[in-house]
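S.K.: Can you look at this prediction? I've put the sequence above it.
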Amino acid sequence: MNGSALVRRVHARTRELPGAELTHPFGPEWDVYKVRGRVFLLLTELRGQQVVTLKTDPEDSRALREAYPDITPGYHMNKKHWITVHPGGALDAGLLDDLVTDSYLLVVENLPKRTRPVDPAAFARDRS
């Protein structure tokens, strides 16, 4: 998947997530998606390529980095809980959608129940 396809796919998937909002707290070169004020995804350019940084479970992070050379530890983020996806690799659109959704749900799960835009367990089941 090339850089522009990566960006289009990420923007399309985030628009489908209840309560997700696009912000630019670090300037126009960073697209930062939040849910209820908490970051779950960042898009920016790194060494001339568009990249996406996502929250992930630490065990999943390790497995993904081992399985895909285009997935690295999170750029400017906690390397245990975040990954960065680079364009041009073997990552398919379905997996990218899953990574975006999983990142979103990890953040939603840690929100107070009364402020959650979805029930994380039900939302995860509905997409299976």
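M.R.: In hand now; what should we look at?
S.K.: okay, CA-based contacts and neighbour counts for the rest of this
M.R.: Fine.
S.K.: For the lengthiest strand in the chain, which outside residues touch it?
M.R.: In the chain, ranked by residue count with DSSP state E as the criterion, the top strand is strand 38-46. Counting by CA atoms under 8 Å, 6 or more residues apart in numbering, strand 38-46 makes contact with 7, 29-34, 50-55, 100, 103-104, 107, all of which sit outside it.
S.K.: Name the residues of that strand that come out as buried.
M.R.: Along strand 38-46, these residues count as buried under the neighbour rule (16 or more other CA atoms under 10 Å): Arg38, Val39, Phe40, Leu41, Leu42, Leu43, Thr44.
S.K.: are any of the contacts of strand 38-46 buried, and which?
M.R.: Burial by neighbour count, judged by 16+ other CA under 10 Å, picks out 7, 31-34, 50-55, 100, 103-104, 107 from these.
S.K.: Among the residues you listed, which lie within strands?
M.R.: The strands, defined by DSSP E, take in Asp31, Val32, Tyr33, Lys34, Gln50, Val51, Val52, Thr53, Leu54, Lys55 from these.
S.K.: for the third one, what are its contacts?
M.R.: If you count contacts by CA under 8 Å, 6+ apart, Tyr33 has them with Thr14, Ala20, Glu21, Leu22, Thr23, Val39, Phe40, Leu41, Leu42.
S.K.: and the comparison structure, right after this:
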Amino acid sequence: MTPRRLREFCLEQNAAVEDFPFGPEVSVFKVAGKMFALSDLAATPLTVSLKCDPDEAVRLRAEHPAVVPGYHLNKRHWNTVTVGELPARMVRELIEDSYDLVVAGLPKAQRLRLDRP
């Protein structure tokens, strides 16, 4: 997965926006003002930090050396993934899971506006 495709896929999520609260080099992808992914798209290797269910986070880290505790994030709820070391399909699924976790934590009124009860 290329940096361009990573960015495009994050922005394909319903109501997702890209923001730069940490400076121009770090893309932060949000839904309803809440972060679900962040990445320095120019970095080598390309990594993306994603929210994850705590039990799933532990399992993923044990099974995949490319998945480590979230860099500068709550390590219980966030993983940092080296993109090129995992299949693109898996990276897409992890992004979708992160997005879904964030949306699930939104107030019901916001979820309904996103067509997600």
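M.R.: Looks like it arrived, so ask away. Predicted, not measured: the structure shown is a model, and the values here were computed from it.
S.K.: Other residues contacting stretch 4-12 of the first structure?
M.R.: With contact meaning CA under 8 Å, 6+ apart, stretch 4-12 of the first structure is reached by Leu43, Gln50, Val51, Val52, Pro87, Ala93, Leu96, Asp97, Val100.
S.K.: Please repeat the previous calculation with a cut-off of 6 Å.
M.R.: Outside of stretch 4-12 of the first structure, not a single residue reaches it under the criterion CA atoms under 6 Å, 6 or more residues apart in numbering.
S.K.: Stretch 119-126 of the first structure too?
M.R.: Outside of stretch 119-126 of the first structure, the residues that reach it under the criterion CA under 6 Å, 6+ apart are Leu105.
S.K.: what's the distance between it and the middle of its chain?
M.R.: Distance of stretch 119-126 of the first structure from its chain centroid, counting by CA atoms, centre = their mean, to the nearest Å, is 17 Å.
S.K.: before we move on, what about stretch 36-55 of the first structure?
M.R.: Averaged C-alpha coordinates place stretch 36-55 of the first structure at 7 Å from its chain's average position (CA atoms, centre = their mean).
S.K.: distance between the ends of that stretch?
M.R.: Start to finish, the residues bounding stretch 36-55 of the first structure are 15 Å apart (CA to CA, to the nearest Å).
S.K.: got the buried residues for the lengthiest helix in the second structure?
M.R.: Taking DSSP state H as the criterion, the second structure has its longest helix at helix 88-104. For helix 88-104 of the second structure, the buried set under the neighbour-count rule, 16+ other CA under 10 Å, comprises Val91, Arg92, Leu94, Ile95, Glu96, Asp97, Ser98, Tyr99, Asp100, Val102, Val103.
S.K.: With stretch 12-25 of the first structure instead?
M.R.: Neighbour counts over stretch 12-25 of the first structure (16+ other CA under 10 Å) mark Thr14, Leu17, Gly19, Ala20, Glu21, Leu22, Thr23 as buried.
S.K.: What is the nearest of the residues you listed to Pro112 of the first structure?
M.R.: The shortest gap between Pro112 of the first structure and any of the buried residues of stretch 12-25 of the first structure belongs to Gly19, at 14.1 Å (CA to CA).
S.K.: any idea what the closest one aligns with in the second structure?
M.R.: Taking TM-score structural alignment, Gly19 of the first structure has Ala15 as its aligned residue in the second structure.
S.K.: So Val48 of the second structure sits against Asn79, correct?
M.R.: No - under the contact definition of CA atoms under 6 Å, Val48 of the second structure does not touch Asn79, with a separation of 8.3 Å.
S.K.: Good, wrapping up.
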